[in-house]
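Chemist: need the 3D shape of this:
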Amino acid sequence: MLEEKRSFKPFGLDWKICLGFMVIIIFAAFVGALPTDFAGTFALMLSIGIVFDEIGERIPFWNSYIGGGIVLAFLGTAALVYFNILPEKYVGAINVIMDDIDFLTLFIVILITGSILALDRKLMIKSFVGYIPAILGGLAGAFLLGCLTGLLFGINPAEVALKYVLPIMGGGNGAGAVPLSQIYEQVTGLPKEGYYSFAIAVLTIANIFAIITAAILKKIGEVKTSLTGDGKTLIRNSAELAKEDEKVKTSMKDLGAALFTALGFYALGTLFGKYLLPTIGGVAIHSFAYMIIFVAIAAALGIIPAPVRAGAKKLQSFFTSNIILIIMVGVGVSTDLGELMAAITPANVVIALAIVIGAILGSAIVGYFVGFYPVDAAITAGLCMANRGGSGDLAVLGAADRMGLIAYAQLSSRLGGGIVLVIGSILFGFLM
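Modeler: Here you go, the predicted model:
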């Protein structure tokens, strides 16, 4: 008997129903009838995301080595904005959700809480202890390979370090390129605008390479399974170490408790990051970094009940499986393809790629020696340093199918980015 053909169900719906809803939503948007409130904007973002996701998952090579539907949702939406296909009022509405309301923060808060609380406590403690060395390994690799490659184009190592490596490895735009440009102005007396415009351009190029190489690393892990784990922990032989893999039943109340727990930890992190202890030794500590630390402490002490921990894991799974498309569309709207294309020169492209590869190699090698899987260490401690911060982390982890490692990715962007700011303040004064 012939095997029954698997039905086509985009976003879990019968394709005829899904197509009907998308046609209604997109038509309503293009005639201006779709409201720009939260519900209407979400409907449009999800419709755009589903279309690009379904296409991206079916394009040969792209679906295996470029990142599949998630990456096409990001780049495709950017193209819709660049070519003025998406109506301006909905571009503005999406920007309100992503920038003013900052829906991205809620997404990351849910993922951080779920990914940490889902970890076995012994594995969590062991992995966090070894993570800073893996970050430093990625930084060292990026500096070394980036500066060596710069010599091929006649660019001295000091210029490569200051103008290429620091902004690429600095934790994104708001936490990296912006404060680096301010430090540059304070130390050198030169206008920060000149430094920032170049920094954000090379960072955008590196972000694309980080996403592509994340998909390649995923493929390497599938071929050579000994180099990677289950996508939830960095530690090698974690199955033998873990003891807490118990099945816990969860109710709707547990999901609600998990949501409030995540929001409570976020409030605690912002309290410390913005009021009680915003800096340590002169280094600014991001609220997400504090949040990760406090969630990890609570998980290590076992003070979060098992049903709530299981609820946090389910909540995280729902967001990563369904809401990620909304996030990628939102990130695409804020991505300027014109700015990216203007920065594409042979030197910028090759040096940015070399920095990304250096971050991969450095974090993978050091990660291996501290007991991590090299592929997962390279993705989190390496690529999540060389991207555009929070949105870049999600794109990289999405392309690599490693959303369970979001807490480590945020440590790279936040704590790692703080380390880069310290290095930058020293190098600007020493090399300029």
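
Chemist: please count neighbours and contacts with C-alpha atoms only from this point.
Modeler: Noted.

Chemist: work out for me the element the closest residue to Gly398 other than its chain neighbours sits within.
Modeler: Computed as Cα to Cα, 6 or more residues apart in numbering, the closest residue to Gly398 that is not its neighbour in sequence is Ile70, at 6.6 Å. Here Ile70, judged by DSSP states H and E, is contained in helix 68-82.

Chemist: just the residues contacting that helix, thanks.
Modeler: Under the criterion Cα atoms under 8 Å, 6 or more residues apart in numbering, residues 48-59, 62-63, 86, 91, 211, 324-325, 328-338, 395, 398-399 lie in contact with helix 68-82.

Chemist: next, the buried residues of that helix.
Modeler: Applying a neighbour-count criterion of 16 or more other Cα atoms under 10 Å, one finds 68-82 buried in helix 68-82.

Chemist: go on, stretch 172-187?
Modeler: 172-173, 175-185, 187.

Chemist: next helix or strand past the helix or strand harbouring Val375?
Modeler: Following DSSP H and E, one finds Val375 within helix 374-377. For helix 374-377, the following helix or strand on the C-terminal side (DSSP H and E) is helix 389-400.

Chemist: which elements pack onto that next one?
Modeler: In terms of contacts (3 or more Cα pairs under 8 Å, 6 or more residues apart in numbering; DSSP states H and E), helix 389-400 is packed against helix 68-82, helix 103-117, helix 192-223, helix 324-333, helix 406-411.

Chemist: list of residues touching the shortest one?
Modeler: I take that to be helix 406-411. 108, 111-112, 115-116, 131, 288-289, 292, 380-381, 384-385, 389-390, 393-394, 397.

Chemist: show me which of these are buried.
Modeler: Counted by 16+ other Cα under 10 Å, the contacts of helix 406-411 give 108, 111-112, 115-116, 131, 288-289, 292, 380-381, 384-385, 389-390, 393-394, 397 as buried.

Chemist: out of the helices and strands packed on helix 389-400, flag the one nearest Leu301.
Modeler: helix 103-117 (11.2 Å; Cα to Cα).

Chemist: tell me what that closest one is packed against?
Modeler: Short answer (3+ Cα pairs under 8 Å, 6+ apart): helix 103-117 packs on helix 252-271, helix 287-301, helix 306-318, helix 389-400, helix 406-411.

Chemist: mind putting these into a markdown table with distance to Leu136?
Modeler: Converted to a markdown table, the helices and strands packed on helix 103-117 look like this (distance: least, Cα to Cα, whole Å):
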| stretch | distance to Leu136 |
| --- | --- |
| helix 252-271 | 24 |
| helix 287-301 | 17 |
| helix 306-318 | 29 |
| helix 389-400 | 17 |
| helix 406-411 | 12 |
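
Chemist: could you also give me the structure for this second sequence? I'd like to compare it with the first:
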Amino acid sequence: MSEENKSLRLFNMPWQIFAVFAAIVLTATYMGVLPKGMIGAFPFMIVAGAVLNEIGNRCPIVNTYLGGGAIVIIFGMALLCYYHLIPDATVKIVTNFMKGEGFLDFYIAALICGSILGMNRDLLIRAAIRYLPAIIGGVVVALALAGLVGELTGYGAKQAILYIAVPIMGGGMGAGAVPLSKIFGETLAQKPEDIINIMIPAVALGNAMAIVAGGLLSKLGKSFPRFTGNGDLLITKGADDAIQTDEEFLKKRDAISLTVMGVGLLLATAFFAWGRIIAFFIPKIHSYAWMIISVAVVKALGILPQYYEICCYQWFQFIMKNLTATLLVGIGVAYTDLGQIVSAFSGQYLLLVGVTVFGAIIGSGIVGRLVGFYPIESAITAGLCMANMGGTGDVAVLSAAHRMELMPFAQISSRIGGAFMLILASMLLQII
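Modeler: Predicted structure coming up:
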């Protein structure tokens, strides 16, 4: 047996031990005795997510260009459901856990709270002044190009903007397409699963194109050196001092505590409830958007003591690292109809995805230059890191572009930029 196989771990366990517990879960599943509720949904979703995630992360091409485990989990589960290889009773348990019992909202609340409150406050404020215009430039051009080409090709400008361009620029699956589908569904009185079936191919293809584009931009920088800082985003030297991270805060933030995570659980769910309260009085903007605005304001103004920010960040890290694959299983089962996805895919669809990614590059590159960024670095971080699939997409794009040092800015795109897209989507639905 090779060293790689000996060291194989699934869900942070040696594969042999994982296999024993997986066998128990799968036996209960196919015997029809899997418990209802989260006590049955969790073990099944964790086992399925861990296995499919490992497969996706080891598949050549898929792990490099198509999002790796995330895509394999979603489409793998959708395929199993499509061919009825999962018992109907288990499908109902997972679907009810995602929709009826609110696991999706639970995950999103942790994600929004922790990702924003866990950022350095100075970085959030100062980067917003320069960096957000670059993000907005990429988003505006991407949406405009998608709308124009959509209209010219007969797909429809509104359809192209809302169902292709917005999800591509929305920050991946868990923080983008999934909450977007809920926002669209509630606003348009449609089923979120019908909407996400159109969005998922766009997100996956957009991620693949963004990674390829990262490599091409790196080569472009070698041919035209005046457009690149070779990893430096800011043209003016010395401006980097404005966005240095707080080492003391990072040490406290990363010192894991079980009690701290418990406080984070309360705060994340309370912020979610607060978003629902505001949305009750101002329903035209979705509760997710109100939650994002509220958390960002609290962070920028320093309203919460640092301890509570750390609580939210650690809870978010626990949820993200342990339950992201679990969530994606639920998305594949409860929100993904393979038949509808296949019917939505076409050459026209591929073209619209391509012009969206191209628009993100052009818009963020031009606006980035105007605010003092090197165009190629701005296009990579404020453009492509908006068009990819969140954290894993950031790593893939920056790796392809040989600019891993830009990760802090890529994270702003994935976190703050993704949150901005949820707010923008709520507004666009009212306008369009």
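
Chemist: out of the helices and strands packed on helix 389-400 of the first structure, flag the one nearest Leu277 of the first structure.
Modeler: Across those, Leu277 of the first structure has its closest neighbour in helix 406-411 (17.5 Å, Cα to Cα).

Chemist: the very next helix or strand once past the closest one: which residues count as buried?
Modeler: Next helix or strand after helix 406-411 of the first structure toward the C-terminus (DSSP H and E): helix 417-431. Neighbour-count burial for helix 417-431 of the first structure, counted by 16+ other Cα under 10 Å, picks out Gly417, Gly418, Ile419, Val420, Leu421, Gly424, Ser425, Leu427, Phe428.

Chemist: mean shift of whichever strand or helix holds Lys92 of the second structure relative to the first structure?
Modeler: Per DSSP H and E, Lys92 of the second structure falls inside helix 88-98. Superposed on the first structure, helix 88-98 of the second structure shows a mean distance to its aligned partners of 1.0 Å (mean Cα distance after the TM-score superposition for the first structure).

Chemist: buried set for stretch 271-290 of the second structure?
Modeler: Those would be 271-276, 278-279, 285-290, for stretch 271-290 of the second structure by 16+ other Cα under 10 Å.

Chemist: now do stretch 200-216 of the second structure
Modeler: Quick answer for stretch 200-216 of the second structure (16+ other Cα under 10 Å): 200-215.

Chemist: what about Ile24 of the first structure, which SS state?
Modeler: At Ile24 of the first structure, secondary structure determined by DSSP: H, G, I helix; E, B strand; the rest coil is helix.

Chemist: I'd like to know how many residues surround it.
Modeler: Neighbourhood size, Ile24 of the first structure [other Cα atoms under 10 Å]: 13.

Chemist: that one and Arg6 of the first structure, how far apart?
Modeler: Using Cα to Cα, to the nearest Å, Ile24 of the first structure is found at 26 Å from Arg6 of the first structure.

Chemist: to which residue of the first structure is Ala419 of the second structure aligned?
Modeler: Under the alignment (TM-score structural alignment), Ala419 of the second structure pairs with Leu411 in the first structure.

Chemist: I meant Ala160 of the second structure, not that one.
Modeler: So, by TM-score structural alignment, Ala160 of the second structure is matched to Tyr164.

Chemist: contact partners for that match?
Modeler: Gly146, Ala199, Val202, Leu203, Ile351, Ala352.

Chemist: tell me which of these persist in the second structure.
Modeler: Contacts conserved in the second structure for the contacts of Tyr164 of the first structure, using both residues aligned by TM-score structural alignment, their matches' Cα atoms under 8 Å: Gly146, Ile351.

Chemist: the residue mapped onto Leu338 of the second structure from the first structure and Met291 of the first structure, how far apart?
Modeler: Aligned counterpart of Leu338 of the second structure in the first structure: Leu337 (TM-score structural alignment). From Leu337 of the first structure across to Met291 of the first structure, the span is 33 Å (Cα to Cα).

Chemist: which of the two has more residues huddled nearby?
Modeler: Neighbour count, other Cα under 10 Å: between Leu337 of the first structure and Met291, Met291 has more, with 26 against 18.

Chemist: from memory the more buried one sits against Gly269, does it?
Modeler: Yes - in this structure Met291 of the first structure lies within contact range of Gly269 using Cα atoms under 8 Å: 4.3 Å.

Chemist: tell me the buried residues in stretch 245-261 of the first structure?
Modeler: Thr250, Asp254, Leu255, Ala257, Ala258, Leu259, Thr261.

Chemist: swap in stretch 5-13 of the first structure?
Modeler: Pro10, Phe11.

Chemist: stretch 416-424 of the second structure now?
Modeler: Residues Ile416, Gly417, Gly418, Ala419, Phe420, Met421, Leu422, Ile423 are the ones in stretch 416-424 of the second structure that count as buried (16+ other Cα under 10 Å).

Chemist: stretch 35-44 of the second structure too?
Modeler: Met38, Gly40, Ala41, Phe42, Pro43, Phe44.

Chemist: now do it: everything it contacts.
Modeler: Residues contacting stretch 35-44 of the second structure (Cα under 8 Å, 6+ apart): Val25, Leu26, Thr29, Leu34, Thr90, Ile93, Val94, Asn96, Phe97, Thr326.

Chemist: most neighbours, which of the residues you listed?
Modeler: So for the contacts of stretch 35-44 of the second structure (other Cα under 10 Å), the most neighbours sit at Val94, 27 neighbours.

Chemist: now it: closest residue in space, sequence neighbours ignored.
Modeler: Per Cα to Cα, 6+ apart, closest to Val94 of the second structure is Ala41, 5.4 Å.

Chemist: before we move on, what about Leu361 of the first structure?
Modeler: Gly141 (6.4 Å).

Chemist: contacts only, for that neighbour.
Modeler: Applying Cα under 8 Å, 6+ apart to Gly141 of the first structure gives the contacts Ile355, Ile357, Gly358, Ala359, Ile360, Leu361, Gly362, Ser363.
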